[in-house]
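In: With the input below, show me the fold.
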Amino acid sequence: MNKSLLKGIGAVVIAAAIFAGGYTAGQRVREDNIISALPRKTLDMTEPPQTLTPSPQPTAGNTETQRHEKNITEKNSKTAVQDGWSEVGKANIKLGENSNAAVKLYTSAQKDENGELMWDDGNMWLLEVEKNGEYYALINKYIQLGKVDFSAGEDENGNVSITAVISTGTGVTVEKYTYNGTVFEGQTVYNSGSLNVTGSTF
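Out: Below is the predicted model of the structure:
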């Protein structure tokens, strides 16, 4: 093969390489221009999705906070006892200086001719303080398959405190009531939560 032919072939190869390189560069420029012209939303669709971490949801409320929320019982000029209800417990206390009061526990269960209580599956229960014609209904509610017990007394400083135990077929609640000179402040000091009670001495 003569030198002239070799030179010609070499020139063709070089030209082809230059053409291919220019074509590739041109394609890249055109692609960059197209991408730059796309709307931002379109560009975002081409980006890989971000993994979002859900923010923590608020809980139903702190149990300890709910447990120590205070309920206020103000005086009433009339008793909450209904006709036919039975008194099942009583304690005498002092509210203030030389001021006698009585803590009484009632239930809607009536007594038979022998004085025995005729319990239903559920009964109304009322724990009420009576002082000089004024009444404080500390507990007044319907209780299913359960009862109310209470104790009343004074601490070493003479502060009156009444503790009630409410037992049902699904748990036990202990409530404490204190007198501040005007009203009774009550709070739940223990709550067993929902239980399947299989035995109890209450």
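In: only C-alpha atoms for contact and neighbour calcs from this point on.
Out: Fine.
In: Residue 194: what secondary structure?
Out: Secondary structure assignment for residue 194 (DSSP: H, G, I helix; E, B strand; the rest coil): coil.
In: show me what contacts it?
Out: Shown in contact with residue 194 (C-alpha atoms under 8 Å, 6 or more residues apart in numbering): 170, 171.
In: how near is it to residue 173?
Out: According to C-alpha to C-alpha, to the nearest Å, residue 194 stands 10 Å off from residue 173.
In: and what of residue 46?
Out: According to C-alpha to C-alpha, residue 46 stands 60 Å off from residue 173.
In: These two - which one has more neighbours?
Out: Higher neighbour count among residue 46 and residue 173: residue 173, with 16 against 8, using other C-alpha atoms under 10 Å.
In: Count residues in the vicinity of the nearest residue to that one once chain neighbours are set aside, would you?
Out: In space, and not counting its chain neighbours, residue 173 is closest to residue 191: 4.5 Å by C-alpha to C-alpha, 6 or more residues apart in numbering. Counted by other C-alpha under 10 Å, the residues lying close to residue 191 total 14.
In: Before we compare anything, build this one as well:
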Amino acid sequence: MKRLFLIMIISLSVFSFGCTKNQQEPIEEPTPIDEPVENNTDNEIEEVEIKPSDKVNVEDLTLLDEYNFDFDNDGNEEKISIYTAAQKDSNGVIAWDDGQKWLFAVHDTDKDYILLDEYVQLGNIDFFVYTVDDDFHIATVDGRTASLTLTIYRYDSDKDSFMMSTPYEVSGNVNLIKASYGY
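Out: Coordinates of the predicted model:
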């Protein structure tokens, strides 16, 4: 009996250790980038012109974020604002649903630029304001459970319009797993 038990222990040991990999594959270290990579300008991205409109009524909307900046150099700061139709409760907490209308606008003295006006299902929109050289830009990242979109709005002073382009968009069978924060 002891002999049978000893044979079983040896057999299991040989089988267990003989079937595993004794050495791990070496991990390849990433190669540092010596030179920054330029944006790919071979692929032209279509631009859509967004012209100014009459003032838009935002009285029934909840302001989420805004930033003031005089991008057209007229001496008056324009207001870049993002709103939602979701209302605040008595404690000031937004009563989010699984979807609501969002409005992203630039308010000038006597006109507005409506950059986005749509229903957002299970997601949110963040915006970033920046300049490249002397050109004024706004970027939005629109993350939803079934899509992810980066949109760039560049102000064209000659046309008094924003030129919208979408350099990155993925949709369809997308499963957004994590967003860093959200409304």
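In: before we move on, back to that, tell me which residue of the second structure lines up with the residue nearest to residue 173 of the first structure.
Out: Using TM-score structural alignment as the criterion, residue 191 of the first structure maps onto residue 169 of the second structure.
In: secondary structure element for that match?
Out: Applying DSSP states H and E as the criterion places residue 169 of the second structure in strand 161-171.
In: again with residue 83 of the first structure
Out: Using DSSP H and E, no helix or strand contains residue 83 of the first structure.
In: distance of the residue nearest the centre of the second structure from residue 169 of the second structure?
Out: In the second structure, the residue lying closest to the centroid (C-alpha atoms, centre = their mean) is residue 141, at 2.5 Å. Here the criterion is C-alpha to C-alpha. By it, residue 141 of the second structure lies 10 Å from residue 169 of the second structure.
In: list residues touching both of these two?
Out: 148, 149, 150.
In: For the first one, give me its contacts.
Out: For residue 148 of the second structure, the set of contacting residues under the criterion of C-alpha under 8 Å, 6+ apart consists of 141, 142, 168, 169, 170, 171.
In: any idea how far residue 8 of the second structure is from the fifth one?
Out: Spelled out, it's residue 170 of the second structure. Computed as C-alpha to C-alpha, the residue 170 of the second structure to residue 8 of the second structure distance reads 56 Å.
In: Show me what the strand holding residue 169 of the second structure is packed against.
Out: strand 48-50, strand 147-156 (3 or more C-alpha pairs under 8 Å, 6 or more residues apart in numbering; DSSP states H and E).
In: what would these look like in TSV with distance to residue 66 of the second structure?
Out: Shown next, in TSV, are these (distance: least, C-alpha to C-alpha, whole Å):
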stretch	distance to residue 66 of the second structure
strand 48-50	20
strand 147-156	16
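In: which of those sits most buried?
Out: strand 147-156 (a mean of 19; mean count of other C-alpha atoms under 10 Å).
In: Over which residues of the first structure does that strand lie when aligned?
Out: On the first structure, the counterpart of strand 147-156 of the second structure by TM-score structural alignment is residues 171-180.
In: what does stretch 97-105 of the second structure give?
Out: Taking TM-score structural alignment, stretch 97-105 of the second structure hits residues 120-128 over in the first structure.
In: Can you give me the buried ones in that stretch?
Out: Buried residues in stretch 120-128 of the first structure, counted by 16 or more other C-alpha atoms under 10 Å: 123, 124, 125, 126, 127, 128.
In: Nearest to residue 101 of the first structure among these?
Out: Distance to residue 101 of the first structure, by C-alpha to C-alpha, is smallest for residue 128 among those, at 10.4 Å.
In: Could you check how far that closest one is from residue 190 of the first structure?
Out: 21 Å.
In: How about residue 9 of the first structure?
Out: Residue 9 of the first structure is 100 Å from residue 190 of the first structure, by C-alpha to C-alpha.
In: The two: who's more crowded?
Out: residue 190 (15 against 11).
In: Just confirm the residue nearest to residue 173 of the first structure contacts residue 170, I think it does.
Out: No - look at residue 191 of the first structure against residue 170 with C-alpha atoms under 8 Å: they stay out of range, at 10.9 Å.
In: pretty sure residue 94 of the first structure is touching residue 100, no?
Out: Yes - contact criterion C-alpha under 8 Å: residue 94 of the first structure and residue 100 qualify, at 4.5 Å.
In: These two: which is more packed in?
Out: Shown here are residue 94 of the first structure and residue 100; by other C-alpha under 10 Å, residue 94 has more neighbours (16 against 13).
In: Residue in the second structure paired with that one?
Out: Aligned by TM-score structural alignment, residue 94 of the first structure pairs with residue 70 of the second structure.
In: neighbours around the aligned residue in the second structure for residue 156 of the first structure, how many?
Out: Using TM-score structural alignment as the criterion, residue 156 of the first structure maps onto residue 133 of the second structure. Using other C-alpha under 10 Å, residue 133 of the second structure has 6 neighbouring residues.
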